[in-house]
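J.: next come a sequence and a model predicted from it.
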Amino acid sequence: MKWPLFLFLFVVIGVHAQESNFTFTYEMATHCKEHICQRGYSYDTYYSVDAEDRKNYNSDGVTFEMHIAIQAGSNGHILLSSVAYPDHNDPVYEIVVGGGGNKFTELRRNLKRNAKASSVTVGILSAVELRGFYIRLKDNLIEFSREGATAPIIKYYDVSPLDIKFFSFAAWNGVEAKFLYDCPRPGEGSNETRHSKEIKRRLSDSEQLKEDLLKYRSPNMAPGPNVSVSVHVNITGLKYNAFESKLTTGISLITFWIDENLAWEPSKFNNVSSVSYRQGQIWRPMFQVYNADNLDALKTIGHELIWVYPDGYAIFHSKATIDSWCFTETTIYNSWPHDSYSCSIVIQPWEAHETIFLSRLTYDMLRLAFIYQDDLVENEWEVTKITQFIVPAVKWYRMYPRSKVNTTHHGDRLVLNLDFQRKPTNYNIVFYTPLLVLVTFVLMSFWNKPLQMSRVWFYAGATILICIGLCYIEYMMPCHTIPTILVLYITVLGGILLAMLLQVIMMTSVTERLCKTTVMQNLLSAYWFRAVFCLPVIKICRNYNTINEGYSTQDDEDYCEIDQGKSNVEEMQTEANKYCEKEEFAEVVDKIMFVVYSVTFAIMLGLHY
């Protein structure tokens, strides 16, 4: 049973050794042709397969064979088709080598879709060395593999194979790839050569114009030593992290400048009114954020085009995300979740050797830049005020002399002042509803029958609930300040603990001894005291000097009359002993606490808002 396992390991190790031993040398590269991809995922150059080469393929059922080498960090794309410049509906073979960050290889039956076979190939490409591969179509089976390998990386049996007449190469956006094609089979040297030819695509008027303007021109060359750039910023989204004091802002950056080297006469190019360039084809102003959390240039999101008009007027409308520091707290307390902030973002030129003078855009320029296409991302933050102004370099260095690190760099700065606040609707529901309900029940408990253990258990349960909530509330509140809503919760918690303590004390014998004192007896029997706290009136009974004087046959309750002003008082007693001194004292304390708690909470809630 062990021999099959040993045999399998021997085959795997042998195949791996054979693959790793093959090296694409410089001598082999001299017999190949070169194609460099610098325009991202775009098949812009096609090559035709020579007719004689196609005849030589027809041996042993091989209808197409191609040996290539790739040098790229990832995403080497190979396109095989029957027609030049196919569209998405034309059948093609597209092979993606090192896709997904150099992790897989895939064969597609249509352009950019319809995958038929794939394989995990981590590290199949290299950015520093050439890797050799071959493609073979034999007996309806198309294979792609490394040079010198015994087993293909991917293969696909096609019942309706293509008659391959053209091929092209592409990379990925931001990836520069070098392809060597028309390479001979390994070991045959220059004896076997291919004769593929580049297919010239018929250019439109605008494409011909761009080709003429970009000929012998460096894409990184500025229009001049001093460039005047008009700029405007739209805020498309905003989010503030109070824990880290970091502001994340989505912006739409609109820049205008004049490049006379890109101007043309429309009548000479069939009245072409505008042309568009991809980023990297021509110069554009690069910026960075002075108070950002990194030192990188301001990177755009997407692949927006640069539009140029006949007079050399260039427009670039791009979107970017800025992460900047913003700490605006002046006190240790804030009104979270009703907090508001004011932050600044400073945008400055990126290149130190370029002197850029900034200015604000006019209304007509903004209309030309398609400003209405900017959509605002809605979240919990709302921008209330935006202020933009230009700070000249002279004034900037005067305010911040330490930032003058290069005497040749005198670029202006664009300053954005943002006033924004949090939308507290959801927070109000989550935090204030439990607080109001809890306070309401606490105030209602003061009107319940005093000296009951049920009230003590209620206070204990409310205390536990608040403590549990405070344990989790720190994950949502800023930690470098104290939100006043937290003060509200702590105050309510302290009030509940105080009410529970007083309730327990009044249930002990201490309160009884206190109520028996002369001072408390006089206070509890005082008319004004009982009227203020709405206590039931005390009935008094007269002491007659003669027998049967004032005798009446009425019930016992008619003997006692309400007469607080008489001087001949013998004893005081409550009606049927319903109210004793201890209960009346507890009732007075409850009413006092109700008033104090209500006023205190109302004042604190008003100050919070």
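T.: Arrived safely, thanks for sending.
J.: CA only for contacts and neighbour counts going forward, please
T.: Noted.
J.: any idea how far V595 lies from M444?
T.: Using Cα to Cα, to the nearest Å, V595 is found at 12 Å from M444.
J.: if you could redo that for L366, that was the one I meant.
T.: 61 Å.
J.: so who does F179 touch?
T.: Counting by Cα atoms under 8 Å, 6 or more residues apart in numbering, F179 makes contact with E34, H35, I36, C37, I68, A69, I70, Q71, F169.
J.: just confirm it is within a helix.
T.: No: under DSSP: H, G, I helix; E, B strand; the rest coil, F179 sits outside any helix and is assigned strand.
J.: Three-state assignment for the closest residue to H232 other than its chain neighbours, please.
T.: Closest residue in space to H232, ignoring its immediate chain neighbours: I254 at 5.3 Å, by Cα to Cα, 6 or more residues apart in numbering. Put simply, I254 is strand when judged by three-state DSSP.
J.: thought W257 was touching V229?
T.: Yes: with contacts counted by Cα atoms under 8 Å, W257 reaches V229, the gap being 4.9 Å.
J.: that older thread, L366 and M444: who's more crowded?
T.: L366 (16 against 11; other Cα atoms under 10 Å).
J.: list the buried ones in the host helix or strand of the more buried one?
T.: Using DSSP states H and E, L366 sits in helix 363-368. When neighbours are counted by 16 or more other Cα atoms under 10 Å, the buried residues of helix 363-368 are found to be M365, L366.
J.: second structure follows, compare the two:
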Amino acid sequence: MSISVQRAAASELAIHDKIFKDYQKNVRPVKDPNTITTVKVGFYYILILGVNAAQESVQFSMDFSQSWTDEYLKWDPAEFNGTQTIRVPELLVWMPDIVMTESLSMSLLLPEEKRKAKIDYDGTVSLWSPAVVSHNCDMEIDNFPYDIQTCIIWFAPWAYPTTQVLPVIELPPSGEYDDLQGNSEWEIISFLPHERYSNSSDGNTYKELNFALTIKRNYVYYIAVLVIPTFVITTLCLLGIFSPFNNKADREEKVIKEYCEGGRIQGL
């Protein structure tokens, strides 16, 4: 191991010991309780895995991010050989309770003990959560197979009102979501973010983020997989019914032959 690598490792360990001394991960990381913790929520990619029209659900793989400022996880890089970033187990830091409120199921691709949080010297904490999600989606299939469906993906804090935690949408640098992938049956038309405020019965105001995932059915898939094979099979069946029953006798229709044989059996 080179000397520079050893110094970097020693610096990260020293930073870890300093910022996590007396750190309380169960308390919102602000020194003034009136300070609002702004949480940026973003998406890196979405991949459609399947759509179940009968259950009105869509399954997709995604990677979404969250970032916020933790006022207790700061240091001066000059004191630690210029180290500006460290990575620690996610379980060590305070995390906002932002959840997908209408998901049917969510399976994280990495177990909790293996996920890492990135911490910058200015206290910025960043998390990335790759997951497979099954989400509720109201569907109208009157125009099948030319239908277009819009699924609303909701994110919201579970317990914190806007006076404590304020989620905001973080757009990609390009301003648009580019890494959107459909499958052979569906293609993604758009992925548009929106924000909404709602009042609860306890008198607090909560902010919700929603992402409108609009997908379009690939009708060519149904023509190639369903319509054409069905037409070919039906045509072959009709040809088989009215084709000669042998290659020597006169041409007779099988339907007539079977009808006549049935009549003789019944004494007609």
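T.: Right, received. Where do you want to start? Remember, predicted model here, so these are calculated numbers, not experimental data.
J.: about what we covered before: for whichever helix or strand comes after the helix holding L366 of structure 1, buried residues please.
T.: Once the chain leaves helix 363-368 of structure 1, the next helix or strand it forms, by DSSP H and E, is strand 381-391. Across strand 381-391 of structure 1, burial judged by 16+ other Cα under 10 Å covers W381, E382, V383, Q388, I390, V391.
J.: wait, which of the residues you listed is closest to D374 of structure 1?
T.: Among those, V383 lies closest to D374 of structure 1 (Cα to Cα), at 15.3 Å.
J.: what's the closest non-adjacent residue to the closest one?
T.: V383 of structure 1 sits nearest to F420 (Cα to Cα, 6+ apart), 4.2 Å away.
J.: just T205 of structure 2 next, same as before
T.: Once flanking residues are discounted, T205 of structure 2 sits nearest to N199: 4.5 Å by Cα to Cα, 6+ apart.
J.: I'd assumed E208 was in contact with the one you found.
T.: No: between N199 of structure 2 and E208 there is no contact under Cα under 8 Å: 10.7 Å.
J.: what lines up against V227 of structure 2 once you look at structure 1?
T.: If you follow V227 of structure 2 across to structure 1 using TM-score structural alignment, you land on Y432.
J.: can you count the residues close to E244 of structure 1?
T.: Using other Cα under 10 Å, E244 of structure 1 has 13 other residues around it.
J.: specify the local secondary structure of it.
T.: Quick answer, by three-state DSSP: E244 of structure 1 is coil.
J.: alignment lookup: it to structure 2.
T.: Counting by TM-score structural alignment, which is the criterion used here, E244 of structure 1 corresponds to Q55 in structure 2.
J.: how near is its match to L226 of structure 2?
T.: Counting by Cα to Cα - Q55 of structure 2 and L226 of structure 2 are separated by 21 Å.
J.: which residues touch M221 of structure 1?
T.: I282, W283.
J.: so it is in which element?
T.: Secondary structure (DSSP H and E) places M221 of structure 1 outside all helices and strands.
J.: aligned to it, what sits in structure 2?
T.: Using TM-score structural alignment, M221 of structure 1 pairs with V27 in structure 2.
J.: G263 of structure 2 sits in which helix or strand?
T.: Per DSSP H and E: helix 254-265 holds G263 of structure 2.
J.: alright, that wraps it up for me.
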